[in-house]
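Asks: pasting a predicted model and its sequence here:
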Amino acid sequence: MTDPNLSLVLASTGLAAVAMVTTATLAGWRGWLALKRQELTLSEPQESPALGNTGTRIELADLKERIRKLEAIAAGVDL
């Protein structure tokens, strides 16, 4: 068991196995990142800025009105 060639072969085999696992893991990681980039790209709104801005303003005004009504109800004020 003191053969230096055996130790060299075992070390080389271990190093090759670690290199293969690392390469496969790196390829999987890059694929996962590409998938997440694609999901983020597809989830972005495709509206024009002018339409999205107007819709956002309307929604904000509606939410502010609802909050005002809820605060009035909480304070006991009749509308």
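Replies: Cool, got the structure.
Asks: please count neighbours and contacts with C-alpha atoms only from this point.
Replies: Noted.
Asks: run a quick neighbour tally on Asn72.
Replies: Not Asn; residue 72 is Ala. The tally of other residues near Ala72 (other C-alpha atoms under 10 Å) stands at 13.
Asks: next, the one to line up against it:
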Amino acid sequence: MNDPEFYMLAVFAALTGLAMITMAALTGWRGWLNLKQQELELTGERRHQPEPNSAGARIEIADLKERIRKLEAIAAGVDL
């Protein structure tokens, strides 16, 4: 059991296995980063798209503005 060739073979096998695991983990990490980059690019494209100019969108914006005006009046203590 004191054969140096056995220990060299065991160390070589362990290092080879470690290298394989490291390469697999690195490949997975790069794939995950690529996925996240694609998600960021997709959300960036959505963010820069103009708001649809439909009647429903305008009504909703007007409703939100009215709510904000009422909340500001309540915060200022003004009766409507």
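Replies: Great, that's in hand. Note that the structure is a prediction, hence the values are computed from the model and not measured.
Asks: quick check: TM-score for this pair?
Replies: With the length set by TM-score structural alignment, normalised by the length of structure 1, the two chains reach a TM-score of 0.69; 66 aligned residues with a C-alpha RMSD of 2.2 Å.
Asks: now the most centrally placed residue in structure 2: which helix or strand?
Replies: In structure 2, the centroid-proximal residue (C-alpha atoms, centre = their mean) is Lys36; its distance is 5.4 Å. If you go by DSSP states H and E, Lys36 of structure 2 is part of helix 4-48.
Asks: and the contacts of the next helix or strand after that helix?
Replies: Once helix 4-48 of structure 2 ends, the next helix or strand along the chain (criterion: DSSP H and E) is helix 55-76. For helix 55-76 of structure 2, the external contacting residues (C-alpha atoms under 8 Å, 6 or more residues apart in numbering) are 79-80.
Asks: now helix 55-76 of structure 2: how far from the chain's centre is it?
Replies: Remark: helix 55-76 of structure 2 is offset 32 Å from the chain centroid, using C-alpha atoms, centre = their mean, to the nearest Å.
Asks: do stretch 45-65 of structure 2 as well
Replies: 25 Å.
Asks: against Ala55 of structure 2, how distant is Asp63 of structure 2?
Replies: Asp63 of structure 2 is 12 Å from Ala55 of structure 2, where distance means C-alpha to C-alpha, to the nearest Å.
Asks: I misspoke; the intended subject was Glu45 of structure 2.
Replies: From Glu45 of structure 2 to Ala55 of structure 2 the distance is 24 Å (C-alpha to C-alpha).
Asks: equivalent analysis for Gln37 of structure 2, please.
Replies: 35 Å.
Asks: do Ala25 of structure 2 as well
Replies: If you go by C-alpha to C-alpha, the gap between Ala25 of structure 2 and Ala55 of structure 2 works out to 51 Å.
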